[in-house]
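Peer 1: sharing a model prediction with you, sequence too.
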Amino acid sequence: MYYFIGIKGSGMASLARILYDLGYEVAGSDIDKYIFLEDGLRERNIPIYSFNKDNIKDGMDVIVGNAFDRSNEEVAAAEDNPNVTIHHYYDFLAKLMDDHISIGIA
């Protein structure tokens, strides 16, 4: 499972939807306040949780958003769990794009 810490962020929500559409199990957490970016997640029935260290489970691949560090209880729980693989958003996105052709237009 891919678990996103900060799943309602613009890049994180998009990446979560892409992974879901590729067939992966996806869930994540964020603030409780409604953010329009969660609509696409909810349309896909991707679970969105409130931040809680107990959300982090053995075997997860945790993707940490750019706005978060160890002061977030879930980041700390993931870093302290040797059975969790941690990815930072920008590193995970770069690795994912290694398998695809990317074109940028400005």
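Peer 2: On my side now, so go ahead.

Peer 1: only C-alpha atoms for contact and neighbour calcs from this point on.
Peer 2: Will do.

Peer 1: Y90: neighbouring residues, count only.
Peer 2: 15 (other Cα atoms under 10 Å).

Peer 1: this is the other structure I want to compare:
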Amino acid sequence: MHIHILGICGTFMGGLAVIARELGYEVSGSDQNVYPPMSTQLQEQGIQLMEGYRAENLDGNPDLVVIGNALSRGNPEVEAVLNKGLN
């Protein structure tokens, strides 16, 4: 199962990503700003990071998308989730 997390560099979402990875899930994520120490921690876990929010970040067709509470309608990646009917 592939989980994609929007806002992955936040403390909670980053922690969630690490837990999911440790449970054996494929994890990717995007955030407006990707920088250490969170980016380093996530990359060391084998989590693919994408800087910026774009519809193309969802081209891997994730099975589940988790959207951080700081994001809302109008965000290009949020809109792509809705348009594609992703869970």
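Peer 2: The structure has been received and is ready for your questions. None of the values given here were measured: they were computed from a predicted structure.

Peer 1: how about A94 of structure 1, what's its partner in structure 2?
Peer 2: Using TM-score structural alignment, A94 of structure 1 has no partner in structure 2.

Peer 1: on the three-state scheme, A94 of structure 1 is what?
Peer 2: helix (DSSP: H, G, I helix; E, B strand; the rest coil).

Peer 1: how far away is it from E43 of structure 1?
Peer 2: Separation of A94 of structure 1 from E43 of structure 1 (Cα to Cα, to the nearest Å): 26 Å.

Peer 1: tell me where structure 1 has strands.
Peer 2: In structure 1, the segments counted as strands under DSSP state E are 2-5, 26-30, 48-50, 61-64, 85-88.

Peer 1: looking at those strands, which is closest to E73 of structure 1?
Peer 2: strand 2-5 (10.1 Å; Cα to Cα).

Peer 1: name the residues that touch that closest one?
Peer 2: Outside of strand 2-5 of structure 1, the residues within contact range by Cα atoms under 8 Å, 6 or more residues apart in numbering are 12, 16, 24-30, 60-65, 68, 74-75.

Peer 1: one more pass at 6 Å, please.
Peer 2: 26-29, 61-65 (Cα atoms under 6 Å, 6 or more residues apart in numbering).

Peer 1: just put the strands of structure 1 in a markdown table and tack on distance to E38 of structure 1.
Peer 2: What follows is those, written out as a markdown table (distance: least, Cα to Cα, whole Å):
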| stretch | distance to E38 of structure 1 |
| --- | --- |
| strand 2-5 | 13 |
| strand 26-30 | 10 |
| strand 48-50 | 8 |
| strand 61-64 | 17 |
| strand 85-88 | 20 |
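
Peer 1: save those as a markdown table, and put in mean neighbour count and distance to E79 of structure 1 too.
Peer 2: Converted to a markdown table, these look like this (neighbours: other Cα atoms under 10 Å; distance: least, Cα to Cα, whole Å):
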| stretch | mean neighbour count | distance to E79 of structure 1 |
| --- | --- | --- |
| strand 2-5 | 25 | 12 |
| strand 26-30 | 22 | 16 |
| strand 48-50 | 17 | 19 |
| strand 61-64 | 24 | 10 |
| strand 85-88 | 16 | 7 |
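
Peer 1: thank you, goodbye.
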